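Pasted the sequence and its predicted model underneath.
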Amino acid sequence: MQQEKATIREATEDDLEAIIALFADDPLGGHGDTTDPQALPEYRSAFAQISASPNETLYVAELDGEVVGTFQTMITTTLTARGSANLIIEAVQTRADMRGRGIGAAMIGFAMERARETGMRLVQLTSNAARKDAHRFYERLGFTPSHIGFKIKLK
């Protein structure tokens, strides 16, 4: 497949509907995302919280003026490793018809470069256990499956 040159930039509220559509189109996510206009206030509220946070950033990948991917980063500082800062990448999503074109790799590469520039100790992410293709993708980028994650849904 042809590699595309996507532009990675911080998301704006104008990108919100396109980002929501990416998540709503994900059959494996299971997060209840929807393009129903009645849900838009909840998404706007979450976007406002992310935008106001000094440690969180929501990004989009744009190609020919269209949002074709998204991801979010969070900086967390822990006392382990002598008080190190780590970058967490979450909610990585590439539009289904754009997969295999290098957009995901560009998004992850962008996040990793920002982490290096700001002196992060490590970059980590989680991936749904059912996403075997995504696991191979992350391993090709140099990530190792070093930990097992646990979740408990509260609502």
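That came through, no problem.

switch to C-alpha atoms for all contacts and neighbour counts from now on
OK.

just the helices in the chain please.
Using DSSP state H, the helices found in the chain span residues 16-24, 40-52, 80-83, 103-117, 132-140.

how about those helices in CSV, adding distance to Val123 and mean neighbour count?
Below are the helices of the chain laid out as CSV (distance: least, CA to CA, whole Å; neighbours: other CA atoms under 10 Å):
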stretch, distance to Val123, mean neighbour count
helix 16-24, 23, 19
helix 40-52, 19, 14
helix 80-83, 14, 9
helix 103-117, 7, 18
helix 132-140, 12, 14
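
so which of the ones you listed gets nearest Gly149?
Closest approach to Gly149 among these (CA to CA): helix 132-140, 14.1 Å.

Run the chain-centre distance for the closest one.
15 Å (CA atoms, centre = their mean, to the nearest Å).

the inter-axis angle of it versus helix 103-117?
Interaxial angle, helix 132-140 versus helix 103-117 (axes from the mean of the first three to the mean of the last three CA atoms, to 10 degrees): 40 degrees.

second one coming, line it up with the first:
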Amino acid sequence: MDKEPTYRLATSDDLKDIVSMLADDDLGAKRERFEDPLPQSYIRAFVDIARDPHQELTVVEEEGQVIGVFQLTFIQYLTYQGGIRAQIEGVRVKKGYRGRGYGKKIFEYAIGRARKRGAHLLQLTTDKQRPEAIEFYEALGFVDSHEGMKMHF
């Protein structure tokens, strides 16, 4: 890592960079559509996320270039005495910047944001086809404490 990255909320101008990173791995290539122009579904989703005070879509920059992205969602619960959970999704580092410590820096920043917003925990899901990611999350202190299930429509 050359310099400390900077973090800011994403703008619509960042959308192409974000979708490009989401599509740039084996699993993402199967579910994303990085095209020019971008499909309207991404634009509608961005608008909804940007308007929602419980969402933070954050880009990571180095020297003015977007090199990473992640999304935090703050979920209000009645459990845990009305606690707030933070969910992290869509964490990506641009090719060429991977393996240089940016992933760890992103998570350190995201953990700080979750704490600042009053969350009592930060949770994530990861595809079981990504054993390296699971090892990475465990090294950061995440614990495989629950069995997750999904229903795709």
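Cool, got the structure. In this text, all values refer to a predicted model and were calculated from it rather than measured experimentally.

where does the TM-score land?
TM-score for the superposed chains, counting by TM-score structural alignment, normalised by the length of the second structure: 0.92, backed by 153 aligned residues with a CA RMSD of 1.5 Å.

before we move on, back to that, any chance of the helices of the first structure in CSV, plus distance to Ser146 of the first structure?
Output for those, formatted as CSV (distance: least, CA to CA, whole Å):
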stretch, distance to Ser146 of the first structure
helix 16-24, 26
helix 40-52, 28
helix 80-83, 16
helix 103-117, 18
helix 132-140, 11
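
Minimum distance to Asp64 of the first structure: which of those helices has it?
helix 103-117 (12.7 Å).

what helices or strands is that closest one leaning on?
Under the contact definition 3 or more CA pairs under 8 Å, 6 or more residues apart in numbering; DSSP states H and E, helix 103-117 of the first structure sits against strand 7-10, strand 66-77, strand 85-94, strand 122-125.

Quick one: residues contacting the nearest residue to Gly28 of the second structure once chain neighbours are set aside.
With CA to CA, 6 or more residues apart in numbering as the criterion, Gly28 of the second structure has its nearest non-adjacent residue at 5.8 Å, and that residue is Leu22. Counting by CA atoms under 8 Å, 6 or more residues apart in numbering, Leu22 of the second structure touches 28-29, 32, 90, 92.

and Leu22 of the second structure, how far is that from Lys94 of the second structure?
9 Å (CA to CA, to the nearest Å).

ok, now Lys16 of the second structure?
As judged by CA to CA, Lys16 of the second structure and Lys94 of the second structure stand 12 Å apart.

ok, now Ala114 of the second structure?
With distances taken as CA to CA, Ala114 of the second structure is found 23 Å from Lys94 of the second structure.

Tabulate the helices and strands packed on helix 103-117 of the first structure (JSON lines), appending distance to Ala134 of the first structure.
JSON lines is the format used below for those (distance: least, CA to CA, whole Å):
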{"stretch": "strand 7-10", "distance to Ala134 of the first structure": "20"}
{"stretch": "strand 66-77", "distance to Ala134 of the first structure": "14"}
{"stretch": "strand 85-94", "distance to Ala134 of the first structure": "10"}
{"stretch": "strand 122-125", "distance to Ala134 of the first structure": "11"}
